[in-house]
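J.: one predicted model, sequence on top.
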Amino acid sequence: MRAVGVGDDLARPLFDDLAREYGTRYGGTPEQVREELLRYPAEEFTAPGGILLLLLERGAAVAGGAYRRYDGTTAELKRIWTHPAHRRRGLARQVLAELERRAVGAGYARLFLTTGPRQPEARHLYLRTGFRPLFDVSADPETIGPLAFEKDL
């Protein structure tokens, strides 16, 4: 696991793949989606308030995720990602566990995140890892919009 900057070359696969995936699921060109992914200032994902972590295998990013300050006691998780060739190996769980550990170390007491309604894999991951849904889980996700979750640390 390595902390990197948003502009680090090691992070490029994360942003490129998320741009393709979100564009496919929600519409928009990879360039448009990439612009949205990079809308937050890079310094929000650096210590002490934030971090961008990559799980490396043979020197290449295979999974990653980030958090940034949401409020005085809450970190907001962002950009949770696993390379398509490495899915179903539990790597996202490893990334989440490390982000949680580091958020505690940074003084956060709570995590918050949103995911899209067309990302059932993410929804299931968060439910399986102890996040509380802040929406009606029996409702059609498409009628809700972003699906919000929280977790006390």
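T.: Sure, I can see it.
J.: please make it C-alpha for all contacts and neighbour counts, starting now.
T.: Noted.
J.: what segments of the chain are helices?
T.: 12-26, 30-37, 91-105, 120-128 (DSSP state H).
J.: name the residues that touch the second one?
T.: Okay, so that is helix 30-37. 15, 16, 18, 19, 20, 22, 23 (C-alpha atoms under 8 Å, 6 or more residues apart in numbering).
J.: so who does the fourth one touch?
T.: So that's residue 19. Taking C-alpha under 8 Å, 6+ apart as the test, what residue 19 contacts is 29, 30, 31, 33, 34, 37.
J.: hmm, back to that, which among the helices of the chain is found nearest to residue 145?
T.: Distance to residue 145, taken as C-alpha to C-alpha, is lowest for helix 12-26 among the helices of the chain, at 11.5 Å.
J.: so which bits of that closest one are buried?
T.: By neighbour count on 16 or more other C-alpha atoms under 10 Å, the buried set for helix 12-26 is 13, 14, 15, 17, 18, 19, 20, 21, 22, 23.
J.: one more structure, for comparison:
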Amino acid sequence: MAIIGNEEFVYTVPGDPRARPLVDELSFEYESRYGELFRQIGESAEREMARYPDELFTPARGGSFVLLLRDGVAVAGGAFKHHPDPHTAEVKRVWADKRLRRQGLATRILAELEAQALRQGYRRFYLTTGFRQPEAEALYLREGYTALFSPDANREALRALPFEKHLASAAPVARIAASQPAELSLR
């Protein structure tokens, strides 16, 4: 895979202005795929996107949010938050700019999130994806995630498709302290 331009991972929060185009695009995608379902239950894609406050994705709260910047522009991003199980983090909002799909960006974000989760002391990732997101389902299966539902299950009846992955063993790492800088750039 060729890297185009100058790329770097930047740890920040979903409200970072650099993340706005990705967040807006993801919100539009949720609306286009699930809008009528949201309306049936009095919800919206906008409310779904706002359900998790930024602080859940900070190391102080056991989470993390990363952007992949290319020449200073966010091309992909993703996050995890603390899960009730102390050894588990829950992956949220892995997304790549729709104009740049098929470049392995989501795979790179997942790998970076997994590495960060290990640095923060987690040993397992849990996530759910929507039943109308076959690309996400394929990504997680390709990257070694285990589906926690039957392959023959009616996805529409399930609505949310759960997955897990046990992260590679590493020496125990203490959870990153709240004193970690708000932004960390890794090249």
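T.: Alright, I've got the coordinates. What you are looking at is a predicted structure, and each value in this text was computed from that prediction instead of being measured.
J.: which two among the contacts of residue 19 of structure 1 are spaced furthest apart?
T.: The span of those, defined through C-alpha to C-alpha, is set by 29 and 37 at 12.3 Å.
J.: returning to what we had before: of the contacts of residue 19 of structure 1, which are reproduced in structure 2?
T.: Contacts conserved in structure 2 for these, using both residues aligned by TM-score structural alignment, their matches' C-alpha atoms under 8 Å: 33, 34, 37.
J.: before we move on, the earlier item: tabulate the helices of structure 1 (a markdown table), appending distance to residue 143 of structure 1.
T.: Output for the helices of structure 1, formatted as a markdown table (distance: least, C-alpha to C-alpha, whole Å):
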| stretch | distance to residue 143 of structure 1 |
| --- | --- |
| helix 12-26 | 14 |
| helix 30-37 | 22 |
| helix 91-105 | 26 |
| helix 120-128 | 14 |
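J.: who wins for most neighbours among the contacts of residue 19 of structure 1?
T.: Highest neighbour count within the contacts of residue 19 of structure 1, by other C-alpha atoms under 10 Å: residue 33, with 21 neighbours.
J.: and that one, what pairs with it in structure 2?
T.: The alignment partner of residue 33 of structure 1 in structure 2, by TM-score structural alignment, is residue 45.
J.: next one: its match from residue 186 of structure 2, what distance?
T.: Per C-alpha to C-alpha, to the nearest Å, residue 45 of structure 2 is found 32 Å from residue 186 of structure 2.
J.: so which of the helices of structure 1 is nearest residue 4 of structure 1?
T.: helix 12-26 (10.9 Å).
J.: residue with max distance from the center of structure 2?
T.: residue 40 (26.0 Å; C-alpha atoms, centre = their mean).
J.: that residue and residue 34 of structure 2, how far apart?
T.: Residue 40 of structure 2 is 10 Å from residue 34 of structure 2, by C-alpha to C-alpha.
J.: got a list of what whichever residue in structure 1 pairs up with residue 121 of structure 2 touches?
T.: Matched across to structure 1, residue 121 of structure 2 falls on residue 107, judged by TM-score structural alignment. Contacts were defined as C-alpha under 8 Å, 6+ apart; by that measure residue 107 of structure 1 touches residue 73.
J.: buried ones in whichever strand in structure 1 runs longest, by neighbour count?
T.: Secondary structure of structure 1 per DSSP state E: the longest strand is strand 60-71. If you call a residue buried by 16+ other C-alpha under 10 Å, then strand 60-71 of structure 1 has these buried ones: 61, 62, 63, 64, 65, 66, 67, 68, 69, 70.
J.: helices or strands up against that strand?
T.: helix 12-26, strand 51-57, strand 74-82, helix 91-105 (3 or more C-alpha pairs under 8 Å, 6 or more residues apart in numbering; DSSP states H and E).
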